[in-house]
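[1] Below: sequence and its predicted model.
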Amino acid sequence: MATSNALVIAGAGLAGAKAAETLRAEGFDGPLVLLGDESERPYERPPLSKGYLMGRSEREKVYVHPARWYEDHDVDLRLGTAVTALDPAAHELTLADGSRQGYAKLLLATGATPRPLPVPGAELDGVLLLRRLGDSDLIKETFRTAQQIVVVGGGWIGLETTAAARAAGVAVTVVETAELPLLQVLGREVAQVFADLHTDHEVVFRYGAEVAEITGTLGHADGVRLTDGTQIPADAVIIGVGVAPNSGLAEDAGLEVDNGVRVDAQLRSSHPDVHAAGDVANAFHPFLGTHVRVEHWANALHQPQVASRAMLGQDVAYDRLPYFFTDQYDLGMEYTGYVAPGGYDRVVFRGDTRSREFIAFWLSGDRVLAGMNVNVWDVVEPIRALVTSGRTVDTARLADPGVPLADLVT
């Protein structure tokens, strides 16, 4: 067993890599172990459904660090190494090969796993999920030969892969249980913008629809059958119905788990020497006053920096507002803030939704909860300031592009 004064990170994605980087930058010079169950060194996931999937960025650009970075910074990176058990009392991990790894402090950065579609035929070839680099490679290859695909799920992954498929000339039908894509995330007013965007690019939506079966010929998917009996032919089926946090390790160890590993503002779990960050962490947010689990790149980028400093005994808290972005066709978007499903009173638009060049604000009363800039740039900081100020706003001025956002805060 390795020395117990090691700091260990379970999960070698973006969050794990950034934690290792921060620990070294903050002066920790002791044993540092980074455990990953994939064969690839840490990489970022957004390109897998955006630039890399569309062939606009090279493979090497998805990696967090150059290959030599881990050796140069004395990080013991162990790829293809799954953690199978955690014993917080003994400060020890059990690995898939039966060996054990001790730790002084542990960061769980185990991420999330795509939810499967529990229907007959889900095991057929040509039924694809997107989470790992190899998944993106397989979907990209599928786009080269497919003429038509079905995407199940109208969330971010579903819509981004749809946009990539259309860019490759593949016909797409999106099957969505709700009345609009992204309805739970954005609400009806803004969800309609994304529905119109994809409809303009000849995407066919089947709303209020559920898949009963994925059909196949000779072991390969050839379409989906809906619960109303409708058959939709397809050369491949992409499943994008959300992800589940990889919190089983923590749960089996007796840590508090509730929609992920429940952690405080210091990203510390119910055991003081175990922290969690990224997709797996359900963290108390001091500004929002509640626990939130955010499945976006910015959390995986920034949370580990706070967790690492907390592991070193620094007095820190993660209070950064949630942020995410998307690129679909000619639409680029950034979203700053947090709105629970149904947790807003109205949406105020600044700009022209028809030309898709606007900012949308979600309000509770006259207070801004979140803002989303669409094809309008360099406004994230003033939006963040507007949200965190907690001030009430004049909605007429909020909607007026001639009024600088900064003027609404002062």
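    Great, that's in hand.
[2] use CA for all of it now, contacts and neighbours both
    Noted.
[3] For the residue nearest to Ala67 when sequence neighbours are not counted, which residues are in contact?
    Of all residues not flanking Ala67 in the chain, Arg41 sits nearest, at 7.5 Å (Cα to Cα, 6 or more residues apart in numbering). Contacts here follow Cα atoms under 8 Å, 6 or more residues apart in numbering; on that basis Arg41 touches 12-13, 63, 67, 79.
[4] pretty sure Arg41 is in a helix, no?
    No. Counting by DSSP: H, G, I helix; E, B strand; the rest coil, Arg41 is not found in a helix; it is coil.
[5] Distance check, it against Tyr70.
    Distance of Arg41 to Tyr70, computed by Cα to Cα, to the nearest Å: 9 Å.
[6] Can you give me the neighbour number for Leu117?
    For Leu117, the count of nearby residues is 20 (other Cα atoms under 10 Å).
[7] Could you look up the SS state of it?
    When classified by three-state DSSP, Leu117 comes out as coil.
[8] now Ala212
    Secondary structure assignment for Ala212 (three-state DSSP): strand.
[9] what about it, how many residues close to it?
    19.
[10] In contact with Asn373, which residues are there?
    333-335, 357-360, 379-380.
[11] Setting aside sequence neighbours, what's the nearest residue to it?
    Distance criterion Cα to Cα, 6+ apart; nearest residue to Asn373, sequence neighbours excluded, is Ile359 at 4.3 Å.
[12] try Ala146
    Asp235 (5.6 Å).
[13] got it, and Val127?
    Once flanking residues are discounted, Val127 sits nearest to Val237: 4.8 Å by Cα to Cα, 6+ apart.
[14] quick revisit: next, format the contacts of Arg41 as TSV and append distance to Gln305 and secondary structure.
    TSV is the format used below for the contacts of Arg41 (distance: Cα to Cα, whole Å; DSSP: H, G, I helix; E, B strand; the rest coil):
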residue	distance to Gln305	secondary structure
Ala12	15	coil
Gly13	14	coil
Tyr63	18	strand
Ala67	21	coil
Leu79	22	coil
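[15] what about versus this one:
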Amino acid sequence: MSRSARSGSRDRGAFDVLIVGAGHAGVQVAASLAHSFEGSIGVLSGELCEPYEKPPLTKGFLNGAVTESELLLRPSAFWQESGVTLLLDRRVATVDPDAHVVVTVQGERFGYGRLVWAAGADPIRIGLPGVDLPGVHELRTLEDTVRFRAEIRPGKKVVVIGGGYVGLEAASACVKLGAEVTIVEARSRLLARVTGAEVAEYVLRRHLDHGAHVELDAAVTGIAETDGRAGGVLLSDGRDIPADVVLVSVGIQPNTGVLAAAGARCSNGIEVDLQGRTSLPDVYAAGDCTCFPGDDGGSVRLESLQNAVEQGEIVAKSIMGEDATYGVVPYFWSNQYDIKIKTIGLFTEHDETIVRTGSGSSAFSVVYLRNGRVCAVDSINAMKDYVDARQVLGARIAPSAVLDPAVRLRDAIVADPAGDVPS
């Protein structure tokens, strides 16, 4: 993958559509517009390499199963032939919504007819002593991952701070590479923000089975220094966990600052409507940086590839004048060791769970109910349940059928009293 700056026929000036951010959302907007939009399209990327997929960084690239060239979101030829101008190493400093101008940190000015903010999210950075030492890493970009992987070798002591999906995927990759891994999580269980206790307990057992050490209810107070670099992770109970390499993975925060300073309405992200429009005239947003109206009247922010791509498609349609609104069925996935976790829906505020045995000893699903209806399904090594999960979302189900592994999950749906069955 080329890491040199690449641009099209213009490197400054004005674009009919200017996209800030070259992740999944921004590239999807550009690709959706490329063959039918008659105006000029520019993409500003803050990175030095062509746009790439981010989920495989910890799911395959870190352990060597995926190569750099396989990460490309679009073939290099797309940027030469599509008419889309890709400008690398351009980070936006300010947006002037009245003048329809963005200014980069280098001082370049770009005018726009319509602006799409797809700048994603940045890692949450813990303000503790020692976090700036050599040997302390975060994983958000390809460059981050390349630096981190260069330090992982057999026998190296790696401490992962954070027990979410990214941290656990990185931990499993490091174990496969022969490192001695310790996972430090501040909460009482892993994956507390994204899944239920049953899945968290299973994932914990599998990490322990593979030789990782896991510290729960463990508050980090700093990074110890040894010979000018990270040498350990300090806990509030006084322990010092030895470390040659430290990964900080405690979540991400939406990249809203520049647009908020320009006057965009922001809360848990940049607020957009179901057409992807922000509160600023001619400014749209898509991806991890946004929050949008949910079915319950509240707002939703999703950190997922699917959300970025589908929101990007809606924004492109809105720009083209099509009557399209965003309707999302969230899904997520994670690969750790031989574990394949696939999730449909959102488990938050569920009030009941049903654990369904799968066809193999390591296969099962958890069905989450809210007010008697399915709100989410976690499928662990259970592909048929994952395939059926979309059909049962929002439905009432028969618990006895769910508990019978011989019955397909989709066949557990029961009609509402009015006789309606979700289609």
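    Right, received. Where do you want to start? Remember, it's a predicted structure, so these values are computed and weren't measured experimentally.
[16] mean distance, stretch 383-391 of the second structure to its aligned residues in the first structure?
    Stretch 383-391 of the second structure: mean distance to aligned residues in the first structure after superposition is 2.7 Å, counting by mean Cα distance after the TM-score superposition for the first structure.
[17] Flag every buried residue along that stretch.
    Within stretch 383-391 of the second structure, the residues scored as buried using 16 or more other Cα atoms under 10 Å are 383, 385-386, 388-391.
[18] again, but for stretch 23-39 of the first structure
    23-24, 31-38.
[19] Just the terminal-to-terminal distance for it.
    Taking Cα to Cα as the measure, stretch 23-39 of the first structure stretches 23 Å from start to finish.
[20] what do you get for stretch 178-198 of the second structure?
    In stretch 178-198 of the second structure, first residue to last residue: 28 Å (Cα to Cα).
[21] hmm, back to that, of the buried residues of stretch 23-39 of the first structure, closest to Ser99 of the first structure?
    When the buried residues of stretch 23-39 of the first structure are compared for distance to Ser99 of the first structure (Cα to Cα), Leu35 wins out at 12.8 Å.
[22] Correct me if wrong: that closest one contacts Ala10.
    Yes. Between Leu35 of the first structure and Ala10 there is a contact under Cα atoms under 8 Å: 5.0 Å.
[23] overlap in contacts of these two?
    With Cα under 8 Å, 6+ apart, Leu35 of the first structure and Ala10 have common neighbours Val83.
[24] quick one, helices of the stretch 301-410 of the first structure?
    Remark: helices assigned in the stretch 301-410 of the first structure by DSSP state H, counting those that start in this stretch are 380-389, 395-398.
[25] hmm, back to that, ok, the buried residues of stretch 383-391 of the second structure vs Thr256 of the second structure, which is closest?
    Out of those, the member with the shortest distance to Thr256 of the second structure (by Cα to Cα) is Arg390, at 31.5 Å.
[26] Just tell me what that closest one corresponds to in the first structure.
    Matched by TM-score structural alignment, Arg390 of the second structure corresponds to Arg384 in the first structure.
[27] quick one: contacts for that match?
    If you count contacts by Cα under 8 Å, 6+ apart, Arg384 of the first structure has them with 321, 336-337, 370.
[28] Let's have the helices of the stretch 301-410 of the first structure in TSV, adding distance to Glu92 of the first structure.
    As requested, the helices of the stretch 301-410 of the first structure are exported to TSV (distance: least, Cα to Cα, whole Å):
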stretch	distance to Glu92 of the first structure
helix 380-389	40
helix 395-398	53
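[29] Please verify my assumption that His24 of the second structure contacts Val309.
    Yes. His24 of the second structure is within contact range of Val309, at 5.9 Å (criterion: Cα under 8 Å).
[30] and the residue mapped onto Gly46 of the second structure from the first structure, helix, strand or coil?
    Mapped onto the first structure by TM-score structural alignment, Gly46 of the second structure lines up with Asp37. Asp37 of the first structure carries the three-state label coil when classified by three-state DSSP.
[31] Hmm, Asp37 of the first structure is touching Leu95, no?
    No. Using Cα under 8 Å as the test, Asp37 of the first structure is too far from Leu95 to be in contact (10.1 Å).
[32] list residues touching both of the two?
    In contact with both Asp37 of the first structure and Leu95: 81-83, using Cα under 8 Å, 6+ apart.
[33] what stretch of the first structure lies opposite stretch 229-237 of the second structure in the alignment?
    Against the first structure, stretch 229-237 of the second structure falls on residues 220-228 (TM-score structural alignment).
[34] ok, back up a step: report the contact partners of the alignment partner in the second structure of the residue nearest to Val127 of the first structure.
    The alignment partner of Val237 of the first structure in the second structure, by TM-score structural alignment, is Val246. With contact set as Cα under 8 Å, 6+ apart, Val246 of the second structure has these partners: 135-137, 158-161, 230, 232-233.
[35] same deal with Gly13 of the second structure?
    By Cα under 8 Å, 6+ apart, Gly13 of the second structure lies in contact with 109-111.
[36] again, but for Gly155 of the second structure
    Residues in contact with Gly155 of the second structure, defined by Cα under 8 Å, 6+ apart, are 178-180.
[37] same check, this time on Tyr335 of the first structure
    Tyr335 of the first structure neighbours (Cα under 8 Å, 6+ apart): 323-325, 370-373.
[38] Val151 of the first structure versus that one, what's the distance?
    From Tyr335 of the first structure across to Val151 of the first structure, the span is 24 Å (Cα to Cα).
[39] Return the closest of the contacts of Arg41 of the first structure with respect to Leu249 of the first structure.
    Checking the contacts of Arg41 of the first structure against Leu249 of the first structure by Cα to Cα gives Ala12 as the nearest, at 15.3 Å.
[40] residue in the second structure matching Gly208 of the first structure?
    The alignment partner of Gly208 of the first structure in the second structure, by TM-score structural alignment, is Asp217.
[41] My read is that its match contacts Arg187, right?
    Yes. Shown here, Asp217 of the second structure and Arg187 form a contact pair, counting by Cα under 8 Å, at 4.8 Å.
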